[in-house]
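# Have a look at this fold, sequence not included:
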């Protein structure tokens, strides 16, 4: 056990490298005045190491049934667990614990649970000032023993880490969570969060009590009265304490969980009894089969009643949620009404609005009147424009546009005519070449193909004559 605990520190704490183990296991209290930096380094290493072994669940549990993740059991068993065959026991561990107690890194368990004010509040008193002065002078250490202070001490660093994990988990939850969803009994809260905050490790009941006190008193993340837990919500307008309604909600949710658990057990029992009855029938054991069937019937009847009760409780829960929503809605409406009243008061009522609008209209009318006067003054001293000249100029521009359009059409028509004439000349030249190629007409008369060709030539010549007639007449 002891060697494995030291090996765990060597593997997980950088300060516990093997080269430093002789110094860490030595009685380094004398270095407090001779080598203050070395002393503080050794104390810091052991404080982190103790927090690490407590958070891992490997620290001795003392008289507790299971190890705590937030509470250090300081006793002889802790020294034996840290003892090494090579280095012996850590001789200055008592000084480390006392330093941690003075710095409030370790807090006695009973003091932590009973504290009414935040543990972060450290008022200065005459005794505290005198103790601090003696500590700085080294007198206080001379008055203390070197032995390990016995007791149970809350490791504040571990609690703070769990509180941070809870806050992150709560921040990731939907912002629309209802009051019903944020309220738990202590047992229900323990079941919901005991393995969600420290790397999947299960918190002990002592750990959960420490965490609940820390979250409610020191972080104001929850409300807690010892039996009921309610997660606070910045957006919800709720009393800053546990109300009877919260207690009723927590008890209802706890009862619903218990009945739901019972229905699961009854379902399993019914299935088991049905199997036993079948086995008894297979073995021709009529008495055992009847007994199993009777028990099964009773379990089914009980299950039916449990389901009916669960349905009633779920209906009650829905009504409670609806009523809570109605309360919040009425509160919002009341606040909205007050805001509207304040805004109306700032406006000054309908009469003041009419007065302001009337003055605004008067000022706008004066602006329009001044504008008309200025426009008239500009007309008197400016240049008079002759509308007739403008009309004549516009008519001239329109004529120019029409002439340009006609010229454009004329050019297009001329281009098309030249194109046609070029085509006709090409066809005439083609006919001339064909006639020259045909030569004399054969003496035997014209064949069918020659007649068709002659007809084609005559048609072409006639078309050329018809097309060329207007041009020759014009010439």
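That came in fine, so what should we check first? If you're wondering where the values come from, they're calculated on a predicted model, not measured in any experiment.
# alpha carbons only for contacts and neighbour counts from here, please
OK.
# Not counting its neighbours along the chain, what's nearest residue 230?
Ranked by C-alpha to C-alpha, 6 or more residues apart in numbering and with sequence neighbours excluded, the top spatial neighbour of residue 230 is residue 183, at 4.3 Å.
# Quick check, that neighbour in contact with residue 248.
No: at 9.7 Å, residue 183 does not count as touching residue 248 under the criterion of C-alpha atoms under 8 Å.
# So for these two, which residue has more residues nearby?
residue 183 (25 against 16; other C-alpha atoms under 10 Å).
# Presented hereafter is structure B, for comparison with structure A:
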């Protein structure tokens, strides 16, 4: 299948470069019915088109004035056409869906809208977008719409409300964050005040030509910084970076005066640079004339160079004066800020000292009460120590019982050894049946010796027990 695009460079752009023919057929077909029947596939196709439109805008193959803007219409349908796949029938649904997700925003509304573009769109707008998508699907079912979008018989009746120039909002937001991150945060007036042209030059230098910034990019970016990031305030040709922590400020007469000084210094520096280049050129021309033995021409070049040198000295003196004035203004503004800080700290200190507890009488009364309480605490502590030292007889000392406890432990240990000895002797004793009738007195004596021969009294028990046997 031949999937060559109408634009040769389109196939080299992501995500076209990595898409298979079957994938292109899937994303190029009408995906409106997938929104209900297969939501996962529908959202995957929307994400594919999101990346595709950003890549298309960044490539610059469509727009000549801005890389933040894509122009949607018949030209884009033709540009995106792929042989064997056709034109992107999904594009109307994609545009409406990305508008609802705040990925795309109409350019005219972006530049004129006062409220944030992230505010929810009115209900009527969402209903109109849904009705447009439904209308497009109905035309296809009736055979009015085809591979090329619409048949020629219906082009005069086509609803083209989704056509137009759209700002790719994520690209603008990324550029705005990069500019804010690289901007100095010292809040010095010379660092936060710009003319519109000067700030545009800074935008180009910070983001660089590699980002493809064109004519309309700076206007779109400034509008986004002012309205959606609250990073700048604008009044005519005056632009001021604000302190994001302190909220949006305003441009004052002092700001305009400082900007005028700053602009004059900038212009004088440019003149000085140009005069120095011109002097170098005339010097080079004079040297070349001398080498060619053209003394009159060389003398003429040197005279012009002398006049330029005198003008350069005047411009340098003016530049020095303006720079000194700008430094004095910054110094005065810094002193004003310090005076405000001193005034605030003085008011705070006076407010603290105005509390009733800070008065002389109150302080003396509190310190006296503290001394009295400390004295009473020490007296109470002394009484407690005296009472403790005078009552040793009534206390029970543990060391008095230590000797008695140790004696009991020794007795129990000895008793345990005697019991072990008796048990051992009983195990070694062998019993034999008598061969003759024993005499009763002897038997009684032996039994008595066996049972009670080595008995001992256990202290505290009050009974006599056999603890050993005689062999």
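Nice, I can see it. On a predicted model such as this, the values are computed, not experimentally measured, just so you know.
# care to give me the TM-score?
The TM-score (TM-score structural alignment, normalised by the length of the second structure) is 0.69; 370 aligned residues with a C-alpha RMSD of 3.2 Å.
# if we can go back for a sec, so who does the aligned residue in the second structure for the residue nearest to residue 230 of the first structure touch?
Using TM-score structural alignment, the partner of residue 183 of the first structure in the second structure is residue 193. Taking C-alpha atoms under 8 Å, 6 or more residues apart in numbering, we find residue 193 of the second structure in contact with 238-241, 255, 258-259.
# so which pair among these is furthest apart in space?
Greatest spatial distance among the contacts of residue 193 of the second structure (C-alpha to C-alpha): 241 and 258, at 14.0 Å.
# Which parts of the stretch 351-471 of the second structure are strands?
Using DSSP state E, counting those that start in this stretch, the strands of the stretch 351-471 of the second structure run over 456-457, 464-465.
# The first one maps to which residues in the first structure?
Correspondence between strand 456-457 of the second structure and the first structure is not established for any residue, with TM-score structural alignment as the criterion.
# from the contacts of residue 193 of the second structure, which single one is nearest residue 128 of the second structure?
Among the contacts of residue 193 of the second structure, and counting by C-alpha to C-alpha, the member closest to residue 128 of the second structure is residue 239, at 37.8 Å.
# And the aligned residue in the first structure for that closest one, how far from residue 184 of the first structure?
Matched to the first structure by TM-score structural alignment, residue 239 of the second structure sits across from residue 229. Using C-alpha to C-alpha, to the nearest Å, residue 229 of the first structure is found at 5 Å from residue 184 of the first structure.
# Check the contact lists of those two and give me the overlap.
residue 250.
# So which of the two has more stuff around it?
residue 184 (27 against 24).
# just checking, the more buried one touches residue 252?
No: Residue 184 of the first structure is beyond contact range of residue 252, at 9.4 Å (criterion: C-alpha under 8 Å).
# And residue 343 of the second structure, what's its match in the first structure?
Using TM-score structural alignment, residue 343 of the second structure pairs with residue 334 in the first structure.
# buried stuff in stretch 194-203 of the second structure?
Neighbour counts over stretch 194-203 of the second structure (16 or more other C-alpha atoms under 10 Å) mark 194-196, 199-200, 202-203 as buried.
# Pull the residues that contact the one helix or strand residue 49 of the second structure maps to.
Under the criterion of DSSP states H and E, residue 49 of the second structure resides in helix 39-59. Taking contacts as C-alpha under 8 Å, 6+ apart, the residues outside helix 39-59 of the second structure that touch it are 13-16, 27, 31-32, 34-35, 62-63, 67-70, 94, 97-98, 103, 168, 171, 211-212.
# What subset of the residues you listed is buried?
By 16+ other C-alpha under 10 Å, these give 14-16, 27, 31-32, 62-63, 67-70, 94, 97-98, 103, 168, 171, 212 as buried.
# ok, back up a step: between residue 241 and residue 258 of the second structure, which one's more packed in?
Remark: of residue 241 of the second structure and residue 258, residue 241 carries more neighbours, 25 against 20, as counted by other C-alpha under 10 Å.
# Give the closest residue to the more buried one in space, chain neighbours not counted.
residue 232 (4.3 Å).
# what ranges do the strands span in the stretch 51-200 of the first structure?
71-74, 106-108, 151-155, 183-185.
# before we move on, back to that, out of the buried ones among the contacts of helix 39-59 of the second structure, which sit inside helices?
Cross-referencing these against helices under DSSP state H gives 27, 94, 97-98, 171.
# which residue in the first structure lines up with residue 12 of the second structure?
In the first structure, residue 12 of the second structure lands on residue 7 (TM-score structural alignment).
# what about that match, which helix or strand?
Using DSSP H and E, residue 7 of the first structure maps to helix 2-12.
# returning to what we had before: can you name every helix or strand that the helix or strand hosting the match of residue 343 of the second structure contacts?
Assigned by DSSP H and E, residue 334 of the first structure belongs to helix 286-347. Under the contact definition 3 or more C-alpha pairs under 8 Å, 6 or more residues apart in numbering; DSSP states H and E, helix 286-347 of the first structure sits against helix 244-282.
# can you put the strands of the stretch 51-200 of the first structure in CSV and add distance to residue 362 of the first structure?
Formatted as CSV, the strands of the stretch 51-200 of the first structure follow (distance: least, C-alpha to C-alpha, whole Å):
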stretch, distance to residue 362 of the first structure
strand 71-74, 80
strand 106-108, 76
strand 151-155, 76
strand 183-185, 62
